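Asks: Mind looking at a prediction? Sequence and model below.
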Amino acid sequence: MGVFLFIVLCSVASDKGIMLEPDRPFLRVKIFERAELECCYKNAVNNGIWVKRLSSGQTEPVNLSEEVFQNYSKSNGKQCGFLTLTNAKLNDTGMYQCHFINTTVYTHGTYLQVFKPIEKTISLSESTKNKILTAEGVLLLLCVVIPSASLLFKSKKQNRLEMKKMKQEEENIYQGLNLEDCCTTYDQIERSQTQSQYQDVCTAMEEREEILEKP
């Protein structure tokens, strides 16, 4: 659509003998700053007047004042019109073109955007910013160290519980045993072994004596 409009404007301009120069397509300025628009052309009988194109597609002349004014220059057969806004406002945003009186010729135009920068909600000095960054670094370090220390502490606690449990199991093995009974049983076993040895010796002696008495 834009290319088609450009071709139509160029053809109309050629019919009237006016040759349009390329315009700056886009200009962005901060609110309350200076904005300068320019349109250049050749073979124009009269200078173009600045108009603002509305959203409906129609145009309206730019209201001139002390803060909004236009001027013209001519050199080497090329004419240029300038529109200066010394104190741009948000409602100045729009499409600006030069229009030649008694014709339907408009320059390609420049879209002006006036913006309001985001203001700082909190104004901080450099020293305050450095302190905030230092505090963030300390908090980040704590976020790393504290969980690690907690895991290490839990691991040690778990190991202690396991060792305690093993010790309790060992104690439970000997819990039902009576040491006096164990000692009595041991003594009986020892005595029986000793007596059997003595009996064997005596029996052997008696047998030998019987053998010796028989001629």
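Replies: On my side now, so go ahead.

Asks: From now on I want contacts and neighbour counts done on CA atoms only, so please keep to that.
Replies: Fine.

Asks: which ones are touching residue 42?
Replies: 18, 19, 20, 21, 77, 78, 79 (C-alpha atoms under 8 Å, 6 or more residues apart in numbering).

Asks: same thing but 10 Å
Replies: Residue 42 is in contact with 17, 18, 19, 20, 21, 74, 76, 77, 78, 79, 80, counting by C-alpha atoms under 10 Å, 6 or more residues apart in numbering.

Asks: same check, this time on residue 122
Replies: Contacts of residue 122 by C-alpha under 10 Å, 6+ apart: none found.

Asks: if I look at it, how far off is residue 198?
Replies: Per C-alpha to C-alpha, to the nearest Å, residue 122 is found 108 Å from residue 198.

Asks: swap in residue 8?
Replies: 141 Å.

Asks: Which positions within stretch 2-12 qualify as buried?
Replies: If you call a residue buried by 16 or more other C-alpha atoms under 10 Å, then stretch 2-12 has these buried ones: 9, 10, 12.

Asks: Run a quick check on the last one versus residue 105, I expect a contact.
Replies: Yes: counting by C-alpha atoms under 10 Å, a contact exists between residue 12 and residue 105, whose distance comes to 6.4 Å.

Asks: got another, please set it beside the one above:
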Amino acid sequence: MSNEDQVGIAQTNVIFEPDRPLFRVQVYHTAELKCCYRTVVNSVGSIWISHPANNKVKKELKLPEYATQNNFTVSGKSCSTLTFEPVHLNDSGFYQCLLTGSLFSHGTYLQVYKPMEKTINLSESTKNKILTAEGVLLILCVIVPSVTLLFKSSRLNELEKKKAKKEEENIYQGLNLDDCWSTYDQIERSQAHGPYQDVGNFKEEEEQIQLEKP
């Protein structure tokens, strides 16, 4: 049987389980990668292939002294684990299982990160002072706009009052006071002298009194 036939038989007899696409871990912590598959073949060789982040060529992983590989079978499912204890920054890269020399698992990208260190070491008293200052600034940010708005509203009210007073003065300036007093006198006379005669005191021999026209 040729090698191509052996590869075809292996491909039809091996089913890979889904891998974890990304595994992110802090440097110097433990990182464990796993690939699982099902097969009807009793013995299938598996090795780990690494694709380092700074290298474009896949190659067989040479396990460092802090990394271990373990193979086991559970409920008809075979798995291979790769454990870094602890993991280093240069262990970042893409990892796959290689079965029977030609079948690759889906693979997992291992991302090793280093946490940011504190650049400023502040004491508790300094932190409390900073929080107090932030609180004062927050109060000022609320009060100052409110006071400004209040002053603007008061100024607008004063301007409205001045405008109304000025319009009232302009109205009175257009009136002739002599005409107003003449009209007022006419109204007073009409109320003081009624338009009717006193019939009880009327005498024929007296001169006829002309009725005042209203």
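Replies: Great, that's in hand. All of these numbers come straight from a predicted model, not from anything done at the bench.

Asks: sorry, back to before: keep only those of the contacts of residue 42 of the first structure that are in strands.
Replies: 19, 20, 74, 78, 79, 80 (DSSP state E).

Asks: still on that earlier bit, mutual contacts of residue 12 and residue 105 of the first structure, please.
Replies: In contact with both residue 12 of the first structure and residue 105: residue 18, using C-alpha under 10 Å, 6+ apart.

Asks: Buried ones among the contacts of residue 42 of the first structure?
Replies: Of the contacts of residue 42 of the first structure, these count as buried by 16+ other C-alpha under 10 Å: 18, 19, 20, 79, 80.

Asks: The third one corresponds to which position in the second structure?
Replies: Taking TM-score structural alignment, the alignment pairs residue 20 of the first structure with residue 16 from the second structure.

Asks: Return the residues in contact with its match.
Replies: Contacts of residue 16 of the second structure (C-alpha under 10 Å, 6+ apart): 35-39, 77-79, 97, 103-106.

Asks: re earlier: need the ones in strands among the contacts of residue 42 of the first structure in CSV (columns: distance to residue 29 of the first structure).
Replies: Formatted as CSV, those follow (distance: C-alpha to C-alpha, whole Å):
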residue, distance to residue 29 of the first structure
19, 29
20, 25
74, 27
78, 27
79, 25
80, 21
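
Asks: Roughly how far does residue 148 of the second structure sit from residue 8 of the second structure?
Replies: According to C-alpha to C-alpha, residue 148 of the second structure and residue 8 of the second structure sit 82 Å apart.

Asks: typo on my end, residue 185 of the second structure
Replies: According to C-alpha to C-alpha, residue 185 of the second structure and residue 8 of the second structure sit 127 Å apart.

Asks: What of residue 58 of the second structure?
Replies: In terms of C-alpha to C-alpha, residue 58 of the second structure sits 23 Å off from residue 8 of the second structure.

Asks: next one: residue 171 of the second structure
Replies: Applying C-alpha to C-alpha to residue 171 of the second structure and residue 8 of the second structure gives a distance of 107 Å.

Asks: Ok, residue 71 of the second structure next?
Replies: With C-alpha to C-alpha as the criterion, residue 71 of the second structure and residue 8 of the second structure are 24 Å apart.

Asks: Check residue 169 of the second structure too.
Replies: Where residue 8 of the second structure is concerned, residue 169 of the second structure sits at a distance of 107 Å (C-alpha to C-alpha).
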